[in-house]
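Asker: Here is a sequence together with a model predicted from it:
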Amino acid sequence: MATLTPARTATDAVHASLVPSACPDDELATHSRRDPYWDRLWAPGSQALWSSRPLLAQRKAEKPAAVNSRYLMDEAEAMRLLTINQGRRERLAAWGALDSWRTVSAEQLAAITGSRLFLNPESSNIAASVSLELMDVGAYSSPLAVGGTLDRNCLYRPSNTDAFDKLIAPELTWPEWISVTGGYPWSGGGQYDRHNLLSTELALRAAEYLPIGAVMGEKFSTVDLLAGTGLGKKVKNPDNRRADGTIIRTDGLRIAYELTGTASKSLENKVRRWAQLISERPLETSGLTVLFITAPHPDRPRNRSGDPRDEIYRRVSSVLKEFPGTRADSPAARIGIVAWDEWFPARHELSEAFFSLSADFALNNVHGNGKWVKRDLLGDYAFTPWNTFDATAVVDQAPLLSATPHWMRSGDRTELIGSPMDRAGETAPVPGPVKPELSRGRVFGKGVGKAGDAKLPPRLRL
């Protein structure tokens, strides 16, 4: 049987430490973080080892010295720590990142928020969040990967409870709630440890090194947002389908990505659903493309019979045959596939293919690996939005989300949401001058001398 996988050629790669990173803290940049793919933090098929408050309480009862009491503080003390002004901005960013990306490492969370405090799982924000059953702390399953204590190598995920809605949301202002949740319900589900860490790492690396407009986590990569209500349209049976993340170009082109480590019927169904959706949504009115990234375990067999990569390509190709055509709007032209180790060929290395987001597309009408054509999603992939489609609106609004890496959401974006009175459709009352005859016509609220203009309180701004 002829292989369907393109021949792999060696590409130039550079260590991440030699490439300027947009992350302003060198200790939190890619080359300083654990590499979730090449560091062999997972045995094949394994999951992380998680600790929630109930589990920690049980362990404490059995062996008091085994658990730090900070993870078991009472509700009043935990709420005090989680509602004080100190560290509020970073705390909101951490909750937003967990809600959006689902599972993150301590290093990834510190990079997203810009706060090294999250490198310490015993810091006040983490310990109080665990105490309220708002989040869980975890460790890699491989005993060879890290030491025996929780440190910057630990993992975080949202707890599967209603603690956020019951305890945290009532304490947030509307802008704060929007920044954390995007206006959608908080969710504690959808946790797949290695899968989620790789998805988050890809988004972070794209945000650090590529000239892109935004990155979106799993929560904001739903079919409904990418092709339904996010475009002002309806999707038939949108259910809960979503990509693992989305990279958005500066012109608004969406690159929704799906990571996969195995070839399965489930993979075929995913490809088929995306292909069907793409066939119903022209590129010029949706900006939607989909990229499947093969990321099997690095210690897998490298022969053709043992490496799942070849079978993944074969199955993707087979499904795309159900949707004939290779024109610009066809599924074949908008669903690509690439291997993780083509973009990142070794620990902390970045290849030329990554800098252009090069991927394979089944565009040639031939059998075997000749059907695959390399296209650069950051290069020769053309996209011209329809004149009624504001493709870059999402780029403008992404900085409102605290899950966005902090260097991509600097500045004040309050004008995008307005003041509470703006949202209520009311006009702020402007008192007249006490002595009109002496008035110089200064605008109400305008600064005088060294005093700046009047602004909304910090918690009402974004």
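Answerer: Structure received.
Asker: CA only for contacts and neighbour counts going forward, please
Answerer: Will do.
Asker: what about the nearest residue to residue 44 once chain neighbours are set aside, distance to residue 198?
Answerer: Spatial nearest neighbour of residue 44, excluding adjacent residues (C-alpha to C-alpha, 6 or more residues apart in numbering): residue 297 at 6.4 Å. Applying C-alpha to C-alpha, to the nearest Å, the value for residue 297 to residue 198 is 12 Å.
Asker: what residues are shared contacts of those two?
Answerer: Common contact partners of residue 297 and residue 198 (C-alpha atoms under 8 Å, 6 or more residues apart in numbering): residue 37.
Asker: how much space between residue 250 and residue 311?
Answerer: Using C-alpha to C-alpha, one obtains 34 Å as the distance from residue 250 to residue 311.
Asker: swap that for residue 265, please
Answerer: Residue 265 sits 11 Å away from residue 311, going by C-alpha to C-alpha.
Asker: quick one: which of those two has more around it?
Answerer: The residue with more neighbours, out of residue 265 and residue 311, is residue 311; 19 against 10, by other C-alpha atoms under 10 Å.
Asker: Looks to me like that one is in a helix.
Answerer: Yes: assigned with DSSP: H, G, I helix; E, B strand; the rest coil, residue 311 falls within a helix.
Asker: structure B:
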Amino acid sequence: MSIDQSCFDPLDDIWWRMGATLNWWDSTLGHPPAWMPDQNEARARLTGRRPLLLRALALIHEHRTATTGQLHQLDPRLPARPDSRFWLDMLAAGLIDYGYPFNPDGRTACTPRTIPWMAVRLPAHMQIEPALEDMGFNPVQIAALGPGPLRGARQYDRHNLICTDLSVRARQAGWHTLGEAYGRFSMLTGDPLAGNGGPDLILQGEHARVCVELTASANMALESKFRRWDRILAHDTCAATHVVWVNAARTGSLLTTLDAYCQTRGRQHAADISQWRQTWATVDGWHPQPGNPQPADPQWCRGTLTRMAAMFGFDSLDGWNLPAGFDTGLLYE
């Protein structure tokens, strides 16, 4: 029996005694274990649950790594228990990998029914677009899952799970959030030359955008990261953007370093993870409020096509008979 997923705290060092990564079962390696459903049967069941499957994949891709409990908190329609049929079917279909904490005593507990909690990610060694095409999903539905290739991205699991925890808490506080997949400098600035780097998490409010940089070490690149943000914040599109450098190290000394870098920068702030996720207040007293954020466009593809039609002289899309799959509002509820 799995423990209540709400008991999982990514800051609890009990889960990271063996390092900052999890023990992952790779869907592309080895034979499937006996407890895993048949792949064809799993894909047939998932095809009958298209909206829920797309929602799960979009959230996983956006946040890189998340526990099933965190995904349930982001969208209550998704099951929290790792041994639910839905997650087992996604594993069998090759759409996700699953990970669990290493056990220092060497005993094995590696099935979704016995592990304390289960993290999921997109497969690290393959892209899932071909599998989705085989299941009958159209290009717009696949594109709506988020930018970039649909595969697992390299990152420390502790880092990703802390960011997902922050996303859950920020949404509960009234913010819209965008995970790392959307945190690209080119998307923030509208400048394709700005590059694909970016923040770990974005909080979007009514009047402000808060970019979260989760930091656990003061390495040699830290100062250059601050200078890069100086250049990004100088863009007109980032006039209402702030950066919060969150100390996620196990000691408080890094917070002093982050605060020192921020003191001469008007829209860059330092915060400690324990304080930030509870009060959203920074060391310098800045306390952003979400207000009433505007909802995302549920028909982004139709809006894009409308603008394209206008460029070619068409008044509207009336009569184009666009399929219902072009309306992907289910991903933005």
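Answerer: Arrived safely, thanks for sending. Everything numeric here is computed off the predicted structure, so don't read it as measured data.
Asker: Can you get me a residue count around residue 197 of structure 2?
Answerer: Neighbours of residue 197 of structure 2 (other C-alpha under 10 Å): 14.
Asker: Not including adjacent chain positions, what is the nearest residue to it?
Answerer: Leaving aside its chain neighbours, residue 197 of structure 2 sits nearest to residue 184 (5.3 Å; criterion: C-alpha to C-alpha, 6+ apart).
Asker: swap in residue 139 of structure 2?
Answerer: Among residues not flanking residue 139 of structure 2 along the chain, residue 133 sits closest, at 8.0 Å (C-alpha to C-alpha, 6+ apart).
Asker: Which strand or helix spans the one you found?
Answerer: Secondary structure assignment for residue 133 of structure 2, by DSSP states H and E: helix 129-134.
Asker: Sort out which residues of that helix are buried, please.
Answerer: Of the residues in helix 129-134 of structure 2, 129, 132 count as buried by neighbour count, 16 or more other C-alpha atoms under 10 Å.
Asker: Which SSE is immediately downstream of that helix?
Answerer: Using DSSP H and E, the first helix or strand after helix 129-134 of structure 2 is helix 139-143.
Asker: and that following helix, what does it pack onto?
Answerer: Under the contact criterion of 3 or more C-alpha pairs under 8 Å, 6 or more residues apart in numbering; DSSP states H and E, helix 139-143 of structure 2 touches helix 129-134.
Asker: Was I right to think residue 289 of structure 1 contacts residue 256?
Answerer: Yes: in this structure residue 289 of structure 1 lies within contact range of residue 256 using C-alpha atoms under 8 Å: 6.2 Å.
Asker: Just the residues contacting stretch 259-276 of structure 1, thanks.
Answerer: Stretch 259-276 of structure 1 is touched from outside by 195, 199, 244, 290, 292-297, 308-309, 311-312, 315-316, 319-320, 323, 331, 335, with contacts defined as C-alpha under 8 Å, 6+ apart.
Asker: which residue ranges form the helices in the stretch 51-200 of structure 2?
Answerer: Along the stretch 51-200 of structure 2, counting by DSSP state H, counting those that start in this stretch, helices occupy 68-74, 85-92, 129-134, 139-143, 157-172, 185-189.
Asker: Tell me the buried residues in the last one?
Answerer: By 16+ other C-alpha under 10 Å, the buried positions in helix 185-189 of structure 2 come out as 185-189.
Asker: next one: stretch 295-312 of structure 2
Answerer: Per 16+ other C-alpha under 10 Å, stretch 295-312 of structure 2 contains these buried residues: 300-302, 306.
Asker: can you redo those as a markdown table with secondary structure and distance to residue 97 of structure 2?
Answerer: Output for the buried residues of stretch 295-312 of structure 2, formatted as a markdown table (DSSP: H, G, I helix; E, B strand; the rest coil; distance: C-alpha to C-alpha, whole Å):
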| residue | secondary structure | distance to residue 97 of structure 2 |
| --- | --- | --- |
| 300 | helix | 29 |
| 301 | helix | 29 |
| 302 | helix | 33 |
| 306 | helix | 38 |
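Asker: Tell me which of residue 289 and residue 256 of structure 1 has more neighbours.
Answerer: Using other C-alpha under 10 Å, the more surrounded residue of residue 289 of structure 1 and residue 256 is residue 256, with 26 against 23.
Asker: Help me confirm that the more buried one is found in a helix?
Answerer: No: applying three-state DSSP, one finds residue 256 of structure 1 to be strand, outside a helix.
Asker: Show me what it lines up with in structure 2.
Answerer: By TM-score structural alignment, residue 256 of structure 1 lines up with residue 211 in structure 2.
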